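Novice: would you be able to build a 3D model of this:
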Amino acid sequence: MNSMGDVLTLTIEKILWRGRGLARLDSGQVVMIEPGVLPEEVVSVRVTKAAKDFLQAEAVRILTPSPLRGVHPCPHAADCGGSRFGMVAPETGTQLKADILRDALPRALGRDHGLHIPELRVVPSPKGWRYRLRGQIHVRSGRPHAMGHASNDLVPLTDCLLLCEPLAKAMPDLAKTLPDGRFTIAASPDTGQTATEQGDVLLPFSFPEFGLTLQLPPGTFFQANWALNQHLVRSTVDALDGFERIADLFCGAGNFALPLASRGKTVLAVEGSLPAVTTGTRNAKRLNLDSVTFRDANLARPAAWKMVGDFAPRAAILDPPRTGAKGIGSTLLGMPSLERLAWVSCDVVNTIRDAKPLLAAGWRISSLTLFDMFPGTWHMEVLMILERP
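Specialist: Next up is the predicted model:
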């Protein structure tokens, strides 16, 4: 019987959801290896957790590398936990994520719904590196750091290949202006201007297709891969084209709500972060988008849902946090006006869990699109369209 600290030699069968490698002992017991391994690799691993039915482990050494494995281009890759799949070409990473998603969905949906999955559409990132316009750094003694892989140790950074060039270049100087702690830094895709979350700087972010330029503070959440976000927003807006009253739930600063309003839709945008609501309201006023209303409300509370119900949307966008929104499926079932949902997810397994009451009531998944929003990592964004029967 294996225990913590044991070193094993295993062959990786496939990559599971959340980037873990799956291997098995001769006994058939499952071993899940932390992200950074590839299918068919022979690896030496150290057991980090011994549960009743499975083991967890971390790779110590790659004994027989996959033909897909290349040299990671980042000098900090051995220590930093930020880009565990940077050892494969970006297009290969996209293919691996599609395989991971196709493998995870039937199990997440279960026997009743797993046979009714639409064909997966895959949209790669325009850039494989240097795509992030927003990121977090840990500052110590005026220097930027990242979190170490599978630890709380800090790794000093001289560069980060995930960050766009203006932001990576400015990172050391931005860190000098900050005290010790964790901070958000950001750059404008329009001008290259950089800033930290401290201060009152507003950065321009344009949606050329919608004729909009937003002004966003670095501390307010927005999609860091702004180039691919254009495709995500277009796909979401197009999916709701036939509906005039739309609720944008967990709306942030208006990533979907403002483009929808520019198309003349009547939008109720609900978000639990007051700074994001303030930002969205300010941009709507500046852009003369009178058909969108932002509301600061906690969607975990009934009062927020009464407001949504009174609005009587025919369609809704949901973009909850990674942990999902437990109970939301049952709540949505109680809204008879709804006919279509555009569910944006950065953890689709949690999303399927939350959507099961809808599926059990006959709602169907009509469309699935994977957006490779985070190249170099196992993370992905999925747009799932659900239709009322």
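
Novice: from now on I want contacts and neighbour counts done on CA atoms only, so please keep to that.
Specialist: Will do.

Novice: any idea how far the helix of greatest length in the chain is from the chain center?
Specialist: Determined from DSSP state H, the single longest helix within the chain is helix 90-109. Centroid displacement of helix 90-109 relative to its chain, using Cα atoms, centre = their mean, to the nearest Å, is 14 Å.

Novice: and for comparison, fold this next one:
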Amino acid sequence: MPSDIELTIGAPAHGGHFVARHEGRVVFVRHALPGERVRARLTESGPDAKFWRADAVEILEASPDRVPHFWPAADSIRAAARGRLPVGGAEFGHIRLEAQRSIKATVFAEQLQRLAGLEREITVEAAPDESPDGLGWRTRASFSVAPGGRLAMHPHRSDELIPVTGMPLASEAVNALNLWEVDFTGADRVEVAAPAAGGAPLVLVIPSAGTHPRTLSRIAGEVGTAADPGAGETVSVVAWDPEEHVLTRLRGRTWVRESAMGHDFRVTGAGFWQIHRSAPAVLAGAVRDGLQVQPGERVADLFAGAGLFTAPLADATGETGHVLSVEGSPGTSRDARKNLFAAPQVEVVQGRVDRVLRAHTGALDVVLLDPPRTGAGRTVVDQINSAAPRVLGYVSCDPASFARDLGWFRAAGWELDSLRVFDLYPHTHHMESFAVLRRP
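Specialist: Here you go, the predicted structure:
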């Protein structure tokens, strides 16, 4: 079986791939474009495999939408010339931004048709203040640690570690920390958050098993020394044990302060927050405009996180309304309590959404859900339908799971009233959407 094959690239597929065929077999190819003729290197194959996977390593006939990749480490063509795989996280970096959004629209529409049985023309919106090159938008980044203690990233579906010395998609504040100069020996992973509005950035260190506290103290000291003077306030460093869910403060504080829609939010440690610098305002504004919550209404914010959507929903209901905010993560739910303590109409409940809804007996006028990438699931869809709200809002980061859930809602009698899709992950295949559903 050859390791390199020549292919003509067809339509885009969900997940950052493009579809090609080789001797009747489907091959999902990354780092290509529709219409191109490429030499592709197989990354997953076998005579019994239902399909193969491959990376384009040489462009024989280029698409007019192809541009030079902005990041050599993520460029499949240059990586192949060095005998390496490209790092993940910028798989659309070889495509014009306008063409990226067109491809994403095609993929989203295909998922709607295939999984929800709905034909709809899709437009993917750029963030209002997106930079012309689509770089510098990530306020959060995650890295592995290579042997020798340097930050590294994985190629797609690979355990290989490739050291990096910069992250072009990350914000200036993240890059100004100069974490590539720190010896992270003793850590398995490093995550960094630099609030879009400024303020103290936070470096989260996930230690290797058996790492001594003195090693973590050394890492914290090196992080503080490496940062540029212009990196902002004192850098905070925290150790995080994901098994025990324990945070250990090494330097500064254990949380960052984010802002959106006139509210400040405390986000502790590994707590979830939108990655793109403009995403909180863009999505919260879409939710406000789409749901049109009225004073006195009863609202449920499901998978609510630290309260990004709960706070403006509470503003809209006023003190005569009620907002049930449900979040599964104990640490994030504690953040929500702190962030929303001044809103007496908000009830924060920590627990699995399906279990909380099963116990909830009150009627609901409005439901908003922002589930993880796997979607809400059939049980939650049925529970929301049983609550019979007048309107439903669905924030999603995955078109496939959204389309699947939408199909179940449609089968229960809901109709898709409006849908907005946002390009909040430029140079990747990811996108974010907000849908409003109503009963006829």
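
Novice: TM-score of the superposition?
Specialist: For this chain pair, the superposition-based TM-score is 0.88 by TM-score structural alignment, normalised by the length of the first structure; 371 aligned residues with a Cα RMSD of 2.2 Å.

Novice: which other residues reach the longest helix of the first structure?
Specialist: Applying Cα atoms under 8 Å, 6 or more residues apart in numbering, the contact partners of helix 90-109 of the first structure are 15-17, 19, 68, 85, 113-115, 117, 120, 122, 124, 128, 349, 352-353, 356, 370, 372, 375-376, 378, 380.

Novice: likewise for stretch 253-270 of the first structure?
Specialist: If you take Cα under 8 Å, 6+ apart as the criterion, stretch 253-270 of the first structure is touched by 207, 210, 212, 220-222, 233, 236-237, 243-252, 276-280, 284, 289-297, 299, 308, 311.

Novice: how far away from the center of its chain is it?
Specialist: Centroid separation for stretch 253-270 of the first structure versus its chain: 21 Å, with Cα atoms, centre = their mean.

Novice: start and end residues in the second structure for the longest helix of the first structure, please.
Specialist: The aligned range for helix 90-109 of the first structure in the second structure is 97-116, by TM-score structural alignment.

Novice: can I have the buried ones of the contacts of helix 90-109 of the first structure as a PyMOL selection?
Specialist: Buried subset of these, written as a PyMOL selection, criterion 16 or more other Cα atoms under 10 Å:
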select buried, resi 15+16+17+19+85+113+117+122+124+128+349+352+353+356+370+372+375+376+378+380
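
Novice: tell me the contacts of the spatially most central residue of the first structure?
Specialist: Centroid-nearest residue in the first structure, with Cα atoms, centre = their mean: C346, separated by 3.5 Å. Taking Cα under 8 Å, 6+ apart, we find C346 of the first structure in contact with 321-322, 379-382.

Novice: which position in the second structure aligns with it?
Specialist: Per TM-score structural alignment, C346 of the first structure is aligned with C397.

Novice: same thing with E40 of the first structure?
Specialist: So, by TM-score structural alignment, E40 of the first structure is matched to G35.

Novice: gap between that match and R101 of the second structure?
Specialist: 17 Å (Cα to Cα, to the nearest Å).

Novice: also V299 of the second structure?
Specialist: Distance from V299 of the second structure to R101 of the second structure, by Cα to Cα: 33 Å.

Novice: other SSEs contacting the helix or strand hosting A79 of the second structure?
Specialist: According to DSSP states H and E, A79 of the second structure maps onto helix 76-81. Helix 76-81 of the second structure sits against strand 52-61, with contacts defined as 3 or more Cα pairs under 8 Å, 6 or more residues apart in numbering; DSSP states H and E.

Novice: more neighbours: which of V299 and R101 of the second structure?
Specialist: V299 (27 against 24; other Cα atoms under 10 Å).

Novice: trace that one over to the first structure, please.
Specialist: Aligned partner of V299 of the second structure by TM-score structural alignment: I246.

Novice: average offset of the helix or strand in which that match is found relative to the second structure?
Specialist: Secondary structure assigned from DSSP H and E places I246 of the first structure in strand 245-249. For strand 245-249 of the first structure, the mean distance to aligned residues of the second structure following superposition is 0.9 Å (mean Cα distance after the TM-score superposition for the first structure).

Novice: just give the nearest non-adjacent residue to R143 of the first structure, would you?
Specialist: Using Cα to Cα, 6 or more residues apart in numbering and skipping the chain neighbours, the partner closest in space to R143 of the first structure is A175 (5.5 Å).

Novice: quick check, that neighbour in a helix?
Specialist: Yes: assigned with DSSP: H, G, I helix; E, B strand; the rest coil, A175 of the first structure falls within a helix.

Novice: please report the distance of the residue mapped onto G362 of the first structure from the second structure from E110 of the second structure.
Specialist: Correspondence of G362 of the first structure to the second structure, assessed by TM-score structural alignment: G413. Applying Cα to Cα, the value for G413 of the second structure to E110 of the second structure is 22 Å.

Novice: please apply the same query to P389 of the second structure.
Specialist: 29 Å.

Novice: more neighbours, those two?
Specialist: Per other Cα under 10 Å, whichever of P389 of the second structure and E110 has more neighbours is E110, with 24 against 18.

Novice: quick one: that one from G117 of the second structure, how far?
Specialist: For E110 of the second structure relative to G117 of the second structure (Cα to Cα), the value is 10 Å.

Novice: circling back to that earlier point, only the buried subset of the contacts of stretch 253-270 of the first structure, as a PyMOL command please.
Specialist: The following PyMOL line selects those of those that are buried, judged by 16+ other Cα under 10 Å:
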select buried, resi 207+220+221+222+233+236+237+243+244+245+246+247+248+249+250+251+252+276+277+278+279+280+284+289+291+292+293+294+295+296+297+299+308+311
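
Novice: narrow the contacts of stretch 253-270 of the first structure to those in helices?
Specialist: 233, 236-237, 276-280, 284, 308, 311.

Novice: show me where the stretch 101-250 of the first structure has its helices.
Specialist: 165-176, 226-239 (DSSP state H, counting those that start in this stretch).

Novice: could I get those helices as a markdown table with distance to A257 of the first structure?
Specialist: As requested, the helices of the stretch 101-250 of the first structure are arranged in a markdown table below (distance: least, Cα to Cα, whole Å):
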| stretch | distance to A257 of the first structure |
| --- | --- |
| helix 165-176 | 27 |
| helix 226-239 | 9 |
